[in-house]
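*Asks:* have a look at this prediction, sequence included:
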Amino acid sequence: MAKVLIVDDAKFMRMTLSNILKKANHEVVGEAENGQQAVEMYKSLKPDIVTLDITMPVMSGLEAVKAIKKEDPHAKIIMCSAMGQHKMVVEAIEAGATDFIVKPFDESRVIEAIQRVLL
């Protein structure tokens, strides 16, 4: 079981991901709606995994990956992107993200990514 911080500016997306993770017996320790909140919550919650949307207000997922990795080089981050954001996903992986999942979320793909990152 992993402790997960879900970060997405869309409440519906956070809810969807939260339901998938809880069903797979993971614990959702927090939810943030922008990169700034994600960085602050990462410091206080110390989750095992962060799912991070790429496009968000205040601070983007890309900026948040860099900030979290600076704080904790071993952070496990899974980027969430809509179709067609390939270039940004590549940038996020280069910045230190561990994996990525595409929206709309496919339940089995989400669980696979979590399991892969936990290895």
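*Replies:* Thanks, I have the structure now.
*Asks:* switch to C-alpha atoms for all contacts and neighbour counts from now on
*Replies:* Fine.
*Asks:* so which residues of this protein form strands?
*Replies:* Across the chain, reading from the start of the chain, the strands by DSSP state E fall at 3-7, 27-32, 49-53, 77-81, 99-102.
*Asks:* contact partners for residue 66?
*Replies:* For residue 66, the set of contacting residues under the criterion of C-alpha atoms under 8 Å, 6 or more residues apart in numbering consists of 95, 96.
*Asks:* thinking again about what came up before, now the strands of the chain as JSON lines including distance to residue 38 and mean neighbour count?
*Replies:* Compiled in JSON lines, those are given as follows (distance: least, C-alpha to C-alpha, whole Å; neighbours: other C-alpha atoms under 10 Å):
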{"stretch": "strand 3-7", "distance to residue 38": "6", "mean neighbour count": "25"}
{"stretch": "strand 27-32", "distance to residue 38": "6", "mean neighbour count": "18"}
{"stretch": "strand 49-53", "distance to residue 38": "8", "mean neighbour count": "27"}
{"stretch": "strand 77-81", "distance to residue 38": "11", "mean neighbour count": "24"}
{"stretch": "strand 99-102", "distance to residue 38": "17", "mean neighbour count": "20"}
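*Asks:* the structure to be compared is supplied as follows:
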Amino acid sequence: MKKDILICDDAAFMRMMIKDIVKREGYTVAGEAENGRVAIEKYKSLHPSLVLLDSVMPVMDGLEAMQGILEIDPLANIVMCFGIGEKATALKAIRLGAKGSLMKPFQADRVIEAVKEILGDPA
């Protein structure tokens, strides 16, 4: 089973930070997206094993992008990333089909824990 990740966040430094965390642990980064619309397009072309999806992005937010991805693949593995004060959005995302959630600011061990819960070990 492939274990590649699509990282979606409007902040380039956040994408880089997450990319560094997952690569250090041995996972492959399938691609990156800076907004929800790009996330859906990249999902269509890359079919990653997991999507780490920020909730707040321009053009199309994370919830809309998640719904678009789930229309393409109802079994898609999506972990939504939230800021403090977005508990209601986090709960809605889980109800709509997200397999997990991560709270910002990220802690490397929590990111890896969320990824391993879905994909298992990278090897």
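*Replies:* Thanks, I have the structure now. None of these values were measured; they are calculated from a predicted model.
*Asks:* TM-score for this pair?
*Replies:* Overlay of the two chains. TM-score (TM-score structural alignment, normalised by the length of the first structure): 0.97; 119 aligned residues with a C-alpha RMSD of 1.0 Å.
*Asks:* next, format the strands of the first structure as JSON lines and append distance to residue 89 of the first structure.
*Replies:* JSON lines is the format used below for the strands of the first structure (distance: least, C-alpha to C-alpha, whole Å):
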{"stretch": "strand 3-7", "distance to residue 89 of the first structure": "15"}
{"stretch": "strand 27-32", "distance to residue 89 of the first structure": "20"}
{"stretch": "strand 49-53", "distance to residue 89 of the first structure": "10"}
{"stretch": "strand 77-81", "distance to residue 89 of the first structure": "7"}
{"stretch": "strand 99-102", "distance to residue 89 of the first structure": "7"}
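*Asks:* among those strands, which is nearest residue 112 of the first structure?
*Replies:* Ranking the strands of the first structure by proximity to residue 112 of the first structure (C-alpha to C-alpha) places strand 99-102 first, at 9.6 Å.
*Asks:* contacts for the closest one?
*Replies:* Strand 99-102 of the first structure is touched from outside by 77-83, 89, 93, 109-110, 113, 117, with contacts defined as C-alpha under 8 Å, 6+ apart.
*Asks:* in these, find the pair that's most separated.
*Replies:* For the contacts of strand 99-102 of the first structure, with distances taken as C-alpha to C-alpha, the pair at the greatest spread is 83 and 117 (21.4 Å).
*Asks:* and those two? Which one has more around it.
*Replies:* Neighbours of residue 83 of the first structure and residue 117, each counted by other C-alpha atoms under 10 Å, are more numerous for residue 117; the result is 15 against 10.
*Asks:* would you map the helices across the first structure?
*Replies:* Ranges of helices within the first structure are 11-23, 35-45, 61-71, 86-95, 107-118, based on DSSP state H.
*Asks:* show me which of these has the highest average neighbour count.
*Replies:* Comparing the helices of the first structure by mean neighbour count (mean count of other C-alpha atoms under 10 Å), helix 61-71 comes out on top with a mean of 20.
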